[in-house]
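A.B. asks: Please find the sequence and the predicted model below.
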Amino acid sequence: MTLSHLPLASVQLDRGIYDDRRRLNRAYLHALRPAALLQNHYIQAGIGNQLWHMQPSHDSPAARGLDRHWGWETPGALLRGHFTGHWLSAAAREVAVTGDPVLRNAIDEVLDGLARCQDESDGEWMWAIPPSFLQRLERGLDVWAPQYDMHKTLMGLVDVHREIGDERALTIATRAAQALLRWVRGIDDEAFQQILDVETGGMLEVWADLLEITGRDIYRELLDRYWHRSLFDPLLGGRDVLTNMHANTTIPEILGAARAYEVTGDDTWRRLVEAYWDWAVTRRGTFCTGGQTSGEIWTPPFSFAARRGDKTQEHCAVYNMIRLADVLLRWTGDLGYADYIERNLLNGILAQQNPRTGMVAYFLPLAGGATKAWGSATEDFWCCHGTLVQAHTRHAQHVFYSGEGGTLTIAQFIAAHAEVATDGGPARVSVELPGDADEVGPDSNAGEAGDLHRPHALRVRIVIDSPDALRVRVRVPEWVAGTPLVSGGIAWEIVDGALLLAHSGGTASVDIALPWDVRVEPIPDEPGTVAFLEGPVVLAGLVDRETALRGRVDAAADLLTADDERHWSQWHSRYRTVGQQTGIRFVPLHEVVDERYAVYFPVH
């Protein structure tokens, strides 16, 4: 079974944690001024008069950071300009879904600026870095990933064209690509293979995108030139070349291979993608969070005990591996990839965004007693700032997929609704999470009106309003503890590990309870050290150091009991230890902000 995304405008998030995080992200996109996003592009093009408007306010010196961008975007920094492309991609997706007029106007300003830089240079170059960076790369001199940097702007332009149909963005991108094409053609194949060993970002992906959009053979030529032999050939030959390799150098290349397969139909690209997943995930395993990297590199297979520290789980790698899982979910229909996405959304994307400020944590430390180090709005602009703003515009896309025979698949339990076409007219399908509602709900009181204690199940309501029959396939997650409980006015059955709803038309709903237990996941190479999970959610113990628990590993889940479970109309996921010399309280990892915490605990 193959799946496909629904059109962006047909899916909307409803109120809940994912929409809250999206709104934080939208506010951040709004706060960044086009002139500041363009500062390094203007400097490179020699356009100085625009910078006068960016001088710090004399009556508000504290606003310095909002007038200019610093960190990796500081004028003179080697990756300057990279964030602008991420911003364009994120803003375009937000506009495509919500029609946001403020972001639409800001996109226009950024495109105006990039077009001006292009026109006032050589008609092609609009990047924030100079051509000399490519010359240094070609000569083997020290330079920090110019192709990675340049790809981000191309990516943003392609996404603006694809998501909101802006032809000007495509024109800027195709004109700029000419400079890269001439550069590539001037280098022999062996020398270019050496260049490909320096991080190229998603260049392969953008060439596939432009080939699909334009049909021009020059982009097919570029696809062929960007075949990275030292990485791709061993993977196809069944060898592990990932251990201790920089992870997010390679994941975008494989995402490019995925797009190359989708655009060209050449099965070699698909086999490469499947081989990468096999070595990156299936044969390597993950931390309890679903993330994998430590110090930005792939750990050895199933060897995590020595890799826990303050630089585990790079946000960029989490974001791009979710994208890769989404690719394989669409190609195969295998909902196991949706399980992977869920684990990484909850314990990566949400856990690495500050729920108060919206800022990103570059890494998610897994050492005992660690704290998350949050970025700032304008003083850092790490690579993970870029994937942050993109990640929180994609949540709705992970919920619904269309499939063969008109079947709609619900892959994630995120409050959202979709408009889908049927033979009889448009239908609306909603995913509701009654336990997440802000208002007083039906379980406000005990007895017949609700539960005495927090239910050990995720409650999901699927509402279908359709003039025609509609089949809806709902993921039964890998963490479910027992058989899902289903009630309502829609016929259902479990088929191939998924709940299949056969809606006959009209308006009806079904309530699904997905039971969960508190369980433990040991570190494979240190089985006496465990993490605690509630369903897919990793629980963090609020401690200032690695702390051992007394008990039996095979019964470690019994060391936690419910704690502080109810506030007004809301159930809360809170636990505390029992039978320990000192009590420890546990909360979901994605709720930790500035507290010290641990997720792994030795038990003996």
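C.D. replies: Sure thing, it's come through. Numbering: from 1, shown residues only.
A.B. asks: alpha carbons only for contacts and neighbour counts from here, please
C.D. replies: Fine.
A.B. asks: Report the contact partners of T529.
C.D. replies: Listed by C-alpha atoms under 8 Å, 6 or more residues apart in numbering, the contact set of T529 reads P522, I523, Y600, F601, P602, V603.
A.B. asks: Likewise for A491?
C.D. replies: L501, A502, H503.
A.B. asks: do you know how far it is from T407?
C.D. replies: As judged by C-alpha to C-alpha, to the nearest Å, A491 and T407 stand 15 Å apart.
A.B. asks: Likewise for H417?
C.D. replies: 16 Å.
A.B. asks: circling back to that earlier point, dump the contacts of A491 into JSON lines; add distance to A370 and neighbour count as well.
C.D. replies: Shown next, in JSON lines, are the contacts of A491 (distance: C-alpha to C-alpha, whole Å; neighbours: other C-alpha atoms under 10 Å):
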{"residue": "L501", "distance to A370": "44", "neighbour count": "21"}
{"residue": "A502", "distance to A370": "48", "neighbour count": "16"}
{"residue": "H503", "distance to A370": "49", "neighbour count": "22"}
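A.B. asks: Can you tell me which of those residues is nearest P426?
C.D. replies: H503 (14.3 Å; C-alpha to C-alpha).
A.B. asks: Could you check how far the nearest residue in space to S303 that is not next to it in sequence is from D554?
C.D. replies: The spatial neighbour of S303 that comes closest, neighbours along the chain excluded (C-alpha to C-alpha, 6 or more residues apart in numbering), is D525 at 5.6 Å. Distance, D525 to D554, using C-alpha to C-alpha: 16 Å.
A.B. asks: ok, second structure coming up, stack it against the first:
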Amino acid sequence: MKTNVFHIALLLLLSVTALAQMQPFALQEVRLTGGPFKNAQDVDLRYILALNPDKLLAPYLIDAGLPVKALRYGNWESSGLDGHIGGHYLSALAMMYASTGNAEMKKRLDYMVGQLARCQAKNGTGYVGGIPQGKVFWERIHKGDIDGSSFGLNNTWVPLYNIHKLFAGLRDAYEYAGNQQAKQVLIGLGDWFVELIKPLSDEQIQQVLRTEHGGINETFADLYVLTNDKKYLETAQRISHRALLEPLLAKQDKLTGLHANTQIPKVIGFEKIATLTGRTDWSEAAIYFWQNVSQTRSVAFGGNSVREHFNPTTDFGQLLRSNQGPETCNSFNMLRLSKALFLDKNDLSYVDFYERSLYNHILPSQHPQKGGFVYFTPIRPNHYRVYSQPETSMWCCVGSGLENHTKYGELIYSHSANDLYVNLFIPSTVNWTAKNSKLTQRTEFPYQNQSELVIETTKPQEFSVNIRYPKWAENFAILVNGKAQPVDAKPASYVAVRRKWKSGDKIIVRFTTSTRLEYLPDGSNWAAFVKGPVVLAAKTSTNDLTGLFADDSRMGHETKGKLYPLTNAYALVGNPATYLNQLKPIDRLRFRLDSLTLQPFYEVHDARYQMYFQTFSKAAFDEQKTRLKQQEAEAIALEANTVDKVNCGEQQPEVDHQYKGEKSDSGYDDEQFWRRTRSSIAYQLQNKNRVGKYIDIRALDDIRLDNVDFLINEKSAELISSEGKTIRLRADSQDVISLKITARNEKSTPRFNQIRLVTQ
């Protein structure tokens, strides 16, 4: 398959404007030829092959009442999010096939789609899905029976998010691999969904959309592109979440406290709908969101969020303290948004961010030898990351991780009707089939600041090769067949080289890069070393890497090793003029910093590390060290006393503790999350080794015992103490403790903030 059928459909639909816009090359037209990205692609391919398609298909077969060929996977695939990895797997197979031509990818993809078609035919309604008790759940929604929160809809774990992965997987199977059966299954599924929500009012649909739903509005816009049937575009607009869209339209920042990866896919949908409808206000809203997140909420490596939620732009302190740093899924989707905006707006600032995130978050999120994907990337000094394993780990970041390393060729090059654009310096080839031309890029960047571009063409022809002049590059120079060319462009633009090209013509691109300190966006004194687009970090220890490769436990994606005090982290003491002078070059992209060795963060694995460094004058350093030492001692003592804890109102902690609730809502006030109820909420706490003795509950309001009841393992809890906004209960000496909080007379409970199971 030499053309991308989905892109052809889009270009035909937008034929009036497409010629003026940047266009992507199909993955089939680009091949990686070496370097760390090619290695990452190869490692991902092995991980994809290690997964069993029949296990991934089992939830769909179970729902359709068909016999399974293998038991479904455990972990998230059998605890409520059943089937979501299967959707990602379709996308990964399709894109890996397009990027490599690997026949086994195509064979597995065709098999998966065929089995899904069987399930759809058996269901007889167009529906196919792996959601537990899916038919019962969807019937309740169809009838308008809706009780939703940020991640639970009718006490079902993010069902629209789940089914969005299947929508996207079927789309990708057709788009990238030309599977016609996938298109038919996708249309059937889309028609079923249109009928499902037809009886619902706009208010009810917005109520449904309170729960995380991925980019389902984008996939219905894609269905419109594939079919030119306006009902899909109308549906895409109808299922766009107004609670996020309206503040963005007004250029209002209402993001702090929101679950980050819930929002980003919605905005990708806003941008797609804008390109199809001409709604420039929706596109401006997407741009505002992108600028807000990329410029004020992202750290040096491109990631964002703490414990999966957007932190305040004025305080990154929680991010520095937490073992749950930016989530890989966030950057997966921010790259998709950056690519969409770049192709729409021809603005290289989107490529700058894309490149930064690609090198420093996406590439390091996979173990380069053993494989395995990272969920959280902490910036807490002297902490580490956890890697998935094929048989144990079925997290969301495994799903997006499968896709991340299949599509590195998507934006290395782009083209207009007549000209070629080189956006990234990655060893690769691109076949420009429309021009019967091929370009080969040979480079060792970022270890060498040079790239060689060699052109092959069937006959001499004139066009421009536009080479990105990155904003981080200095002394930018271009030679054609050994002759220097004028460079009158500025950083963050293209240098156009136009001539009649013939086979064998060679372009040499040369530049220099400098090392600089980039401070956190909140204006604090924490900074990271960056050389060119590459973030540098230091391995600090290989001690206590508990759970480095995840088991199948519900929270296996989180680190279990102890937190080292922030006061133990290396600090830069002196003044701004001397900080960089402390770096001593060792080798290509390696520097000595006293006892530490800085190297590209994407090379740092199987170790604790330090990426961010505090900067101090000598007097400020001594003062800060004393203050932090006391704070750290208190925080570490509390964690040592804690057996398990729930941060109420935060998505993943509540999912991890099997949250159930009725007539409940959650929010974020004064930089703290909370949950309350007019009926009941419940959590399960893990009492490892049965050492937990007490349950401490904290609220943002006074806890009045005449308004609320507490049950532990279905028995009235024994009250130990109660003081204002805190309460202590005696814990049950069981391995699992079920805590249920009920409101009396449907009066709202206080806003509960945190629940801790403690030893003393």
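C.D. replies: Thanks, I have it. Since the model is a prediction, treat every value here as computed from it, not as a measurement.
A.B. asks: neighbours of the equivalent of the residue nearest to S303 of structure 1 over in structure 2, just the number please.
C.D. replies: Residue pairing (TM-score structural alignment): D525 of structure 1 is matched to D522 of structure 2. Number of residues near D522 of structure 2 (other C-alpha atoms under 10 Å) recorded here: 15.
A.B. asks: Relative to T275 of structure 2, how far out is D522 of structure 2?
C.D. replies: Taking C-alpha to C-alpha, one finds D522 of structure 2 at 34 Å from T275 of structure 2.
A.B. asks: now swap in M22 of structure 2 and tell me
C.D. replies: 13 Å.
A.B. asks: shared neighbours, the two?
C.D. replies: Common neighbours of M22 of structure 2 and T275 (C-alpha under 8 Å, 6+ apart) are D344.
A.B. asks: Helix or strand: which one has the equivalent of L536 of structure 2 over in structure 1?
C.D. replies: Under the alignment (TM-score structural alignment), L536 of structure 2 maps onto L539 of structure 1. For L539 of structure 1, the host element (DSSP states H and E) is strand 537-541.
A.B. asks: For that strand, enumerate the helices and strands it packs against.
C.D. replies: Taking 3 or more C-alpha pairs under 8 Å, 6 or more residues apart in numbering; DSSP states H and E as the contact definition, the neighbouring helices and strands of strand 537-541 of structure 1 are strand 526-534, strand 585-588.
A.B. asks: looking at those strands, which is closest to G237 of structure 1?
C.D. replies: strand 526-534 (31.0 Å).
A.B. asks: buried set for the closest one?
C.D. replies: For strand 526-534 of structure 1, the buried set under the neighbour-count rule, 16 or more other C-alpha atoms under 10 Å, comprises G528, T529, V530, A531, F532, L533, E534.
A.B. asks: Stretch 595-611 of structure 2 now?
C.D. replies: 597-611.
A.B. asks: could you measure R307 of structure 1 against Q313 of structure 1, distance?
C.D. replies: To Q313 of structure 1, R307 of structure 1 is 10 Å away according to C-alpha to C-alpha.
A.B. asks: what about the aligned partner of A145 of structure 1 in structure 2, how many neighbours?
C.D. replies: The alignment partner of A145 of structure 1 in structure 2, by TM-score structural alignment, is V158. Residues near V158 of structure 2, counting by other C-alpha under 10 Å, number 22.
A.B. asks: And for S99 of structure 2?
C.D. replies: 23.
A.B. asks: Name the residues that touch the helix or strand where it lies?
C.D. replies: For S99 of structure 2, the host element (DSSP H and E) is helix 84-100. Helix 84-100 of structure 2 is contacted from outside by 27-28, 30-31, 45, 48, 53, 56-57, 77, 102-103, 105-106, 108-109, 112, 130, 162-163, 165-170, 172-173, 176-177, 394, 396, 398-400, 402-403, 406-407, 409, using C-alpha under 8 Å, 6+ apart.
A.B. asks: In strands only, show me those.
C.D. replies: V30, R31 (DSSP state E).
A.B. asks: hmm, back to that, intersection of neighbour lists for R307 and Q313 of structure 1?
C.D. replies: S294.
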